[in-house]
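Student: no sequence on this one, just coordinates:
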């Protein structure tokens, strides 16, 4: 879907911005696949798939650097203003969060390299359920970015609350289990860190939703309550 870019800028500038936006979506697709593979590696105890996630992280890092360099060139060469500048800034911030989501997927994949007994595997099921919610958030925010859809972005923003509650519930459950069986602490801590990674992925998706709102509405909604965003920005 073509962005409604300012008419005063050159046609070549439009092409450059569109190419960068497409590259962001490619990077997002790669990160989404990383997270999918990481979750599948854990639930299926697939160490080979887990290693594949670890090995492909460099591709995400490489794309971040390439897109960042392209944005820097545009700022230097085109000196964009108004919404054009907001788009470039939103892209720079978005790729930073996408790269960090890739890092979190890498941490989750490492859990698949461990072995868990039958009772401990129940925690992996809880983790997978939370992971699928985080995956939906990531998919939805990338879709919102592709269409620069503020309403969809705001839905992702509100979905983070659900993920936070699930994180707290699973963490309490895991802490109780460790107190009852201290021998389980090393393994369960791996799961706790992975659940924490999922909570952070939700935060990153929420950040990206704020960048979309910033681009479309010209309002910085960081540290703004959801009710204020809904009433005063949307």
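Tutor: That came through, no problem. Just so it is clear, the model here is predicted, and its values are computed rather than measured. Residues are numbered from 1 along each chain as shown.

Student: going forward, measure contacts and count neighbours with C-alpha atoms only.
Tutor: Will do.

Student: For the chain, which segments are assigned as helices?
Tutor: Taking DSSP state H as the criterion, the chain carries its helices at 11-43, 47-78, 82-111, 121-147, 150-180, 185-217, 226-232.

Student: need these in TSV with mean neighbour count and distance to residue 1, can you?
Tutor: Output for the helices of the chain, formatted as TSV (neighbours: other C-alpha atoms under 10 Å; distance: least, C-alpha to C-alpha, whole Å):
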stretch	mean neighbour count	distance to residue 1
helix 11-43	19	10
helix 47-78	17	20
helix 82-111	22	15
helix 121-147	20	6
helix 150-180	17	15
helix 185-217	22	15
helix 226-232	11	25
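
Student: Comparison target, given below:
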């Protein structure tokens, strides 16, 4: 595992930073489960599993609060610098993205439960399965990259968001065409479209987590850069 150079020698401080990192990865694991389970609930029309996704929201919110308190306490008590400060700031921002991913998974669960009540959608399963598999893999690989401080992996994941965006636009056109051909399906297909929209947003939030990891390791803000520029910046920026 790659390690950042730090400016302190306190073992207690090291322990606090490691606890913060572990809480972040734990929260990421819960959110990853939410996304996977929300997709499975939709594909299987499983209302019980959808409810489980919604129930996990309280765990995500609890971890979000714990991490926020830890970041605030470390900043006030330790006044960290350099790599330590970047770790705290990076995790603080990345946690917000994880919380939003969890919110989108909860939306998918809610829409799934509505579809179960109103009747399954005649279209959209293939598209949701395909895009859902993409974003689930993105989340998994992003958390793995964070655990290993692997910015090459983070850049690779961030680039995959463009594929998700293209797949989303293609699926959207297909479903809109279907609704025009069969107006009776409009309500149900709209639910599917909103699920696809949540998946597309999950891809966006995952890309943002990758960008925060690049900031952590390299100390450069890449949030508003194109992927080509990010590649160039990362290659030229010293460790």
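Tutor: Yes, it's here. Quantities reported herein were computed from a predicted structural model and do not represent experimental measurements.

Student: what's the TM-score for these two chains?
Tutor: Put the two chains on top of each other and the TM-score (TM-score structural alignment, normalised by the length of the first structure) is 0.95; 233 aligned residues with a C-alpha RMSD of 1.5 Å.

Student: re the thing from before, can you convert the helices of the first structure into JSON lines and add a column each for distance to residue 2 of the first structure?
Tutor: JSON lines is the format used below for the helices of the first structure (distance: least, C-alpha to C-alpha, whole Å):
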{"stretch": "helix 11-43", "distance to residue 2 of the first structure": "8"}
{"stretch": "helix 47-78", "distance to residue 2 of the first structure": "18"}
{"stretch": "helix 82-111", "distance to residue 2 of the first structure": "13"}
{"stretch": "helix 121-147", "distance to residue 2 of the first structure": "8"}
{"stretch": "helix 150-180", "distance to residue 2 of the first structure": "16"}
{"stretch": "helix 185-217", "distance to residue 2 of the first structure": "14"}
{"stretch": "helix 226-232", "distance to residue 2 of the first structure": "26"}
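
Student: mean deviation of stretch 132-145 of the first structure from the second structure?
Tutor: Once fitted to the second structure, stretch 132-145 of the first structure is off its aligned match by 0.4 Å on average (mean C-alpha distance after the TM-score superposition for the first structure).

Student: and what of stretch 152-172 of the first structure?
Tutor: Per aligned residue, stretch 152-172 of the first structure averages 0.4 Å (mean C-alpha distance after the TM-score superposition for the first structure).

Student: Show me what that stretch is in contact with.
Tutor: Applying C-alpha atoms under 8 Å, 6 or more residues apart in numbering, the contact partners of stretch 152-172 of the first structure are 126-127, 130, 133-134, 137, 140-141, 144-145, 192, 195-196, 199, 202-203, 205-207, 209-210, 212-213, 226.

Student: For residue 117 of the second structure, give its distance to residue 128 of the second structure.
Tutor: 19 Å (C-alpha to C-alpha, to the nearest Å).

Student: actually residue 20 of the second structure, sorry about that
Tutor: 34 Å.

Student: again, but for residue 192 of the second structure
Tutor: Relative to residue 128 of the second structure, and taking C-alpha to C-alpha, residue 192 of the second structure is found at 8 Å.

Student: got it, and residue 139 of the second structure?
Tutor: Distance, residue 139 of the second structure to residue 128 of the second structure, using C-alpha to C-alpha: 16 Å.

Student: Return the distance of the residue nearest to the spatial centre of the second structure relative to residue 136 of the second structure.
Tutor: In the second structure, the C-alpha nearest the mean C-alpha coordinate belongs to residue 206, at 3.6 Å (C-alpha atoms, centre = their mean). Taking C-alpha to C-alpha as the measure, residue 206 of the second structure falls 10 Å from residue 136 of the second structure.

Student: Let me see the contact set for residue 136 of the second structure.
Tutor: Here residue 136 of the second structure is in contact with 32, 35-36 (C-alpha under 8 Å, 6+ apart).
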